[in-house]
Each structure stands twice: as structure tokens, then as C-alpha cells.
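K.L.:
sequence first, predicted model second:
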Amino acid sequence: MVFNSLTFVVFFACVLALHSLPLAWNTRKINLLVASYLFYAAWNPPFVLLLWISTVVDWWAAKKLVSVQGRNARRAWMLLSVVANLGMLAYFKYGNFLLENFRALASTLGLDYQPPAFDIVLPVGISFYTFATMSYTLDVYLRRAAPARNFLDYALFVTFFPHLVAGPIMRPTELVPQFAEPRRAGADALRFGLALMTLGLFQKIVLADAFLARPAEMVYDGKGTPGLLDAWIGTLAFSGQIFCDFAGYSTTAIGAAMCLGFAMPDNFRFPYAAVGFSDFWRRWHITLSAWLRDYLYIPLGGNRHGEARTYLALMATMLLGGLWHGASWTFVVWGGLHGTYLATERALRRRFSGWQPGPLALFGLGLLTYALVNLTWVFFRAHSFGKAWLVLNGMLGLNGGAEPILPVVHLVMVAGIVAAIVGAHWLMRERTLESTLARVPAPLLSAGWALMLFAIVIAQGAGNAFIYFQF
């Protein structure tokens, strides 16, 4: 089930109505748990078993981490959780990738190895809920958190449908305590939650799907060779599409949780106004950035063991972060480019530590950051290195004599929409959405809300899945 479907509208209305009834708190939590399983089972019912396995294994592992004595015993229970979770992730997400690379390696060694058909269906959202459940046992193992008080609260944390399939990646310490006391949204929270859901669906359905997806597809999925203008416009279209798609999902999820009386953390903070790549990752997919920092970068040494170790930890973190996004070497290159950018930025900051850029220099650095981010999006979007190099050559003006791919209307449309997105990010760079909306007159807010709803209804199509569902 996807947020941008009439099925979800009916589903959410039923969930909200049940949650508003004067029932016992445990009954309402059970309703949410059952609804979350139904939400996930709408894709592929058998994969609910994976959720159950992950939930039960981590629940018991965390309990044993508290009750057993001895370092080796605690480590064994922690490893059970990690191996179970990463094992399922490796099999379903990376099984075909590993098998194909093994076949290619055997071929280079002169061995004609033809593996049997190994058609694995990727469970929706497995990367997201795997990281969420692993954080539970790792935090208990590191004594940063106590286990959940009851199984119902923990099971609901794992499966809570707003964040289940594409984040934000929640920590147990952020959500489980909210299940302790009865929660129901007040009138203001309900209105704001519904407004956030409308904004998120507008970003997804209208901007990402109706306007930006097609130009990106024409450049990246077509057979033509893109020239300078087509390559840049196609890539800019994808930069806007992936932001509106993923931020749209996160905004809808946060709004849905708010309507039910729960709070979830921001996942985006106007990333296309970032100045530098450390700033970018403080603004883009914030919950993943924090997860990689706390459970990978810092355990690898972080910045505590000298510059060489810091750069190694930084690069390893971004390479694995790239692989987390997809079982393809293009994603690894995407992560490696971001690791290179971060390492270069760190070195430049040390070299020019006393320099304070003025407003114009700050804006110039922001545009440079955005341009370099777009170069990385080429590897994120392209399905092969051949296509990636073709688009990059076009962006560098090296595809001489290329025939136009995009019609003028698409060139103008993408340029206008992307300029509006980047401009809005710069206007909101040091602000929050809540504080900004609080200063807007109510009639103007109502008109904007109505226009977004109208555009959603007009543009509603086939209910395209969110891009990050494939991760």
C-alpha cells in the first residue's frame, strides 16, 4: 500500500477513526499493530514473516543482554541479533548481486561458472526496518538504552506503518516511550498533520511524478545521446524528483504520525541550500546520516585516532552507505564520491580554518555544492556505468553532435521548478516550516492548502511507488 493511493486514504481514515474511539490504550495499540501489519501485507503477505522474525529475535536478544552476565555472553546475544538482521538483508537484497559478482570473478579467472536461476524478490522497506531493529539491540548492548517494558510496545515500534517502509529511521528511544501513555491528537495537531500529509503528497504526486519524472526518464532511460543542455536538465529533473519523492514520503509519514498523536523526527531540512557536504548530510536523509554516524563511523574510529584513520572511517562509512541504497556498483560509486567530497572538505577546512565567507561567497559555495551533488546523482539514477558516463560526457559538453532529446516545454518546466525548489530551500535555510507557517495569515494558508489538494486530485495517476521503496 502506498501513501499516494485511494486505498491508503480509506485505510488511514479507518485507522484514525478507530484510534479516536474511547477504547483502552492497549486495545488502541493493538489496533495500530494490526493495521501496520495489514499496511505491509498489502505488498506481499508472506514477507510479514520477516518482520515477525526480526521482532522476536531482537526482543529476546535485548532481554538476554540485560539478564546474562559476562562479556562473551552479552556479545553472543548481540551478534545473534546482528547476524539475523544482516543475514536477511544480505540474502534478499544482495544475494543476486553477490552471485553475479562471483560469476564475473570466476570468468576473469578462466572459469565458466553458470549459477542456477536465483530469482529473489526484495521485501519492501527491508533496509529501513533492519536498521531500526538493529539500533534497538545495539543500544541495549552499549548500555545506551533499556529494553522496552512490554512486547506490544516493541512490536508496534518495529511495524508502526508511517515509518515502516521508507523511514524516517526511528530509534526505540524516540518512539517506544511514546507508547507508554494514551495519545490522541488535538485539533491543532490534527490540522497540522493533515496539512503535512497534503504537502507531502503534493511533492510526490504533482512535482515528482507529474512534472519531473518524465524528463529524467527521457534522458536516463532513453536510447538517445544527451547533449550539454539535455544532460544537465535531465539530471536537475532527477535532483528535484528524488527530493520531492523522498521528502514527500517523509513529510506524509510525519503528518500521519502526528494525526495519531505521535511525533517523528525531521528527515529533511532544505538540503539544496547546503554549503558543503557535511552540511548537506545534516540536511538530507537526516535519520540515516545519524544512524551511519552512531553505528558505523564512530565505531570505526571517527575522528579520535588521527587524520588517516578519520579519512578511512569517513570513506568506509559512505561506501557502505552507498551500498545500503542499492545492490549495484553505481551506488557504491555514488557513496564513494560523497566520501571524497567530505574528505576534501575536511582537508580544506583545516587548511583555511580562519576564513569566514561573506554572504556572496556563501551563496557561491552553496551553488557549487548543489552542482557537485548533481554529479553524484548521475550514478544514483543511471542503471549502468555506460549510461552514467554518457550523461556525464553530456554534462561536460563532450557529446558533440548529439540530437536534442527534451522538448522546449520540458526544458523550461524543469528549469522553473528546480529553480523554485532551490530558491525555497535558500529562503528557508535558517528557518523551520512550523515557524514560517505560524506567520502566514489563515486565509492564505487555507487557499494554499486547497490549491495543493486540487492539484493532487487533478494529477493523481497510477499511484507510482516511492523511489526509496526499492531500497
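P.N.:
Ah, there it is.
K.L.:
hey, let's count contacts and neighbours off CA atoms from now on
P.N.:
Will do.
K.L.:
quick check: longest helix of the chain.
P.N.:
In the chain, assigned by DSSP state H, the helix with the most residues is helix 71-108.
K.L.:
tell me which other helices or strands it touches.
P.N.:
Packing contacts for helix 71-108, counted by 3 or more CA pairs under 8 Å, 6 or more residues apart in numbering; DSSP states H and E, involve helix 48-67, helix 126-141.
K.L.:
so what touches the last one?
P.N.:
Going back to what we said before, that points to helix 126-141. 54-55, 58, 61-62, 65-66, 74-75, 78, 81-82, 85-86, 89, 145-147, 158, 164-167, 169-172, 291, 295, 324, 471 (CA atoms under 8 Å, 6 or more residues apart in numbering).
K.L.:
and here's the other structure:
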Amino acid sequence: MLFNSIDFAIFLPIVFILYWFFCHKNLKLQNLLIVVASYVFYGWWDWRFLSLIVFSTVVDYSIGIALSREENKKKRILFLWLSIMVNLGFLGFFKYYNFFLDNLITAFTFFGIKLHASSLKVILPVGISFYTFQTLSYTIDVYRKKLTPTKDFIAFSAFVSFFPQLVAGPIERATNLLPQFYTKRKFEYNKAVDGLRQILWGMFKKVVIADNCAEFANEFFNNHTEYGGSGLLLGALFFTFQIYGDFSGYSDIAIGTSRLFGFNLKQNFAFPYFSRDIAEFWRRWHISLSTWFRDYLYIPLGGSRGGTTMKVRNTFIIFIISGFWHGANWTFIVWGALNAFYFLPLLLTNKNRSNIGTVAEGRLLASSKDILNITSTFLLTILAWVFFRADSVNHALEYLAGIFSNSLFSVPSFENRAHAAEVLILIGFLIIIEWLGRESQYGLEKLGLNWKRSLRIAFYLGIVCLIFLFVGKEQEFIYFQF
């Protein structure tokens, strides 16, 4: 069920009414409703994959209980690895089986040996990468004794399957989200209104920005040999805002929807395209995944505590695995490695923590130095996104070669240039609004609260009108495939 669909527009009010008008007096009933609603929401794609969520829920719930009763270190490690193998086993089979098989066949063919192995038509369950990491964080935290395992199976099931963030995050930690299922929720008007603002802004990002950018990004990437350098650079720019509008828009809708039901999810995007270096970009982009890898992989590997060799090794491990998490294609691995190379100079010069605060904090305009740093970081990010979007490494290299051709500074020629100009204006509007709201947590939820009521209403109605005016071909959220 897509957030930007009629199905969800009907589903959400029904669940909201049942939750606050019929279940509000009973916490367990509220949690049970969330579980049922989440299973309906997920099963809307393919009900067969519900068994994976249920099985993962039962396994990690049982392992959590077992860890609480076991003090023997070897047995505790055994329970932990059982959870890791089950969760990563499902993820590896459904997401990477054909990738490894195809590369194995290719490798043997290189040495003149033909393997006769057939690929399976494996359908990737929506959101498996997200809820797998979420349940793993619970087991690891229980193993580390940072979290007391729950004995409330319904609450734990609701934590694993919570529908607003089930299929594309944010990847919530059990330490943040699970305790919220133990506490009786009361309807808070201001919290709900903030949630609606965030849903509205998320819908704008998705429907107006991402879906319209997708039209041009697909045209340029799918027909890259037909366009000059300036057109290909424009296509990469459109994809840069497509993926941001798509993913951060989903996160906004997820967080806003959660607030309607009395829950607080962690921020997943913090205006990443205003970053002054790559290190800051990765502190602001897909925060829930970046911090997950930091806490459960980078730090256990030694983090930055060792010598230069260990720092470089750990950096490449994290970025390459992060790339591979995104998809079973060499393009994602190269994308991860490229970002590691971007990050390396900052790490080696100990400047990876130089830009911590908000850019131009307390000021309307940024300094010339900040503008230069933001622009250079943004351009590096655009080039890296080419690998993320391309079908293959060769496709990405050809695309980049096309950008850096003699036609880079020519006027791009393509169909629907008028519509493309409209989309670029809308991107400019997005940048302005997010720049004005960059010092708040999510941007729009505090923007305009000091305006006159009539002006504030006109602003929100204007966004609604833009959504209806520029609604185009419905595009599935990009991160559903991850």
C-alpha cells in the first residue's frame, strides 16, 4: 500500500478512528490494532511475505527472553548468532541469491569452466532490509544488556511491524520505539497537527518533486547516448532531487503518520544537500541507517580508535557494506566505495567533524565559504548518484563520460523543456522552504507558526494545490526495492 494512493487515503482514517475512538481506553487493544493494521498494510503488496515478519518476530522475541535467562557467555553468543543468521539468512537469500550466483558463474566462465546453475525467480519482499535491521538491533541491544527484553509479545509485534515505517524506515531502535508501546497514548492536538504538516510536506516532496523529477531522470538515463553533456548533467540533477524527494518524503510521511498515533520516530534526514563536506552529508542523509552501521559495525570493528590503516579499513568496510545493503548490483558497491574515497581526506586530516552545527545558524544567508563548500559537496554527491541510478557500472561510466564531453556547456535540447523548467522552479521552492526551516528538526513543522493565521493557511493550501496540479504518473518509492 503506497502512501500516495487512494488505498492509503481510505486506510489511514479508518485506523485513526478505530485507534482513538474505540481502543483509546485499552493499551493492549491499541497495540493489537496496530499489529493488525500493519499486517493489512504490508499484506496489501503480497500477503505471503507476512510469514517472514511473523517468523522473524517470534524468533527475536524468543531469543530476547532466552538471553535474559542465560548468563553463560558462550550460550549468549550462540543465541545472538542464531538471531543474526536467521535475519541475515532471509535477507541474503531474497536479496542476494541471484547476485552471488550470477557472479559465481561469471567467475568460473573466466577460467573456462561452465557452471550449469539456474537462477531462481526470487521476489524481493518489500522492506525486508529495514525490518531485518530493526529486529537485529533489538537482539544486539538485549545481548549487550542495554535493553531489558520485553515479555509483551503484542507490543514487540507492533514494534517490528509498525506500519508507518515498516517498509522504508526510519530504522528505529528498540531503545527508542519499543518503550512507547508500553505507555498509554493520549491524543495530543498539537502533536497531531505537526504530524499533518509533516505528512503534507512529505507528499509535496514525493508527488511534486520526486515523481516529476523521475520523468526526466528516466529519460536521460535510459537514453544517455542521445544527449550531450549538459543534458546528462541535468538528468543527474533531476535524479539527485528525485531520490531526496522520494526517500525523505517517505520518511516525513512516516514520521508524521506516527505522530498522529502518539509516537515519536527519529529524524531520518536533516537537510543533507546543505552539507559543507561529505562527512556532514552522511550525518544528515538516511541517519537511521548511518547510525545503525556506526553503532553495530563500525565501532565494534574498532572505529577510529586504531591507527591510520585501521581507520581507512573500517571506513571502506562501512561504506561498501552500506552500498551493498542498498542493492544486489556492483553499481551500489562502487557508489559506496566512491563515497569512502570522498570521505578519506577528511578522515586522514581529522576534519571529518569540522561541520557539526547547522550551516549559517542564526543568519538568513550563508557565507561565501559555506556556499563554496556546499556547492562542491553537492557536485560530488551528484556524480556519485550516477552510479546509484545506473543499470550497470559500464552504464555509469558511459554516462559520466558523456557529461564530461565537449557538449557540457551547450544548451540542452530535449522534449518537454517547459515542464522541466517548471520542475526546476519547484526544486528552487523546495530549497528555499528547507533553507528557511533548516534550524528546526524537520523543517516545515515549525515554519510559519509566527505568521498570521490567514497567511499560514494560504501557504498550506498553496502546497495542497501544487500537489494536485503537478500530480503525475505514480512512481513507486525508490527505497521499496531495498
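P.N.:
Sure, I can see it. Bear in mind the structure is a predicted one, so any value in this text is a computation, not a measurement.
K.L.:
quick TM-score on the pair, please.
P.N.:
Superposed pair, TM-score by TM-score structural alignment, normalised by the length of the first structure: 0.94. Supporting alignment: 467 aligned residues with a CA RMSD of 2.2 Å.
K.L.:
returning to that earlier point: who wins for proximity to Tyr272 of the first structure among the helices and strands packed on helix 71-108 of the first structure?
P.N.:
Proximity to Tyr272 of the first structure (CA to CA) singles out helix 126-141 among those, at 23.5 Å.
K.L.:
corresponding residues in the second structure for the closest one?
P.N.:
Per the alignment by TM-score structural alignment, helix 126-141 of the first structure matches residues 128-143 in the second structure.
K.L.:
in the stretch 251-400 of the first structure, which spans are helices?
P.N.:
277-281, 286-292, 307-325, 329-351, 359-381, 385-395 (DSSP state H, counting those that start in this stretch).
K.L.:
for the fifth one, give me every contacting residue.
P.N.:
Defining contact as CA under 8 Å, 6+ apart, one finds that helix 359-381 of the first structure is touched by 220, 235-236, 238-239, 272-277, 330-331, 333-334, 337-338, 385, 388, 391-392.
K.L.:
apply 6 Å and report the result again.
P.N.:
Helix 359-381 of the first structure is contacted from outside by 274-276, 330-331, 334, 388, using CA atoms under 6 Å, 6 or more residues apart in numbering.
K.L.:
any of the residues you listed buried? List them.
P.N.:
274-276, 330-331, 334, 388 (16 or more other CA atoms under 10 Å).
K.L.:
check contacts around the counterpart of Phe160 of the first structure in the second structure.
P.N.:
Matched to the second structure by TM-score structural alignment, Phe160 of the first structure sits across from Phe162. Listed by CA under 6 Å, 6+ apart, the contact partners of Phe162 of the second structure are Ser38.
K.L.:
distance of Phe162 of the second structure relative to Leu265 of the second structure?
P.N.:
11 Å (CA to CA, to the nearest Å).
K.L.:
try Asp7 of the second structure
P.N.:
Taking CA to CA, one finds Asp7 of the second structure at 24 Å from Leu265 of the second structure.
K.L.:
these two: which is more packed in?
P.N.:
Each of Asp7 of the second structure and Leu265 has its neighbours counted (other CA atoms under 10 Å); Leu265 has more, 21 against 13.
K.L.:
can you put the contacts of helix 359-381 of the first structure in CSV and add distance to Asn399 of the first structure?
P.N.:
Formatted as CSV, these follow (distance: CA to CA, whole Å):
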residue, distance to Asn399 of the first structure
Ala274, 30
Val275, 31
Gly276, 30
Thr330, 21
Phe331, 24
Trp334, 22
Ala388, 13
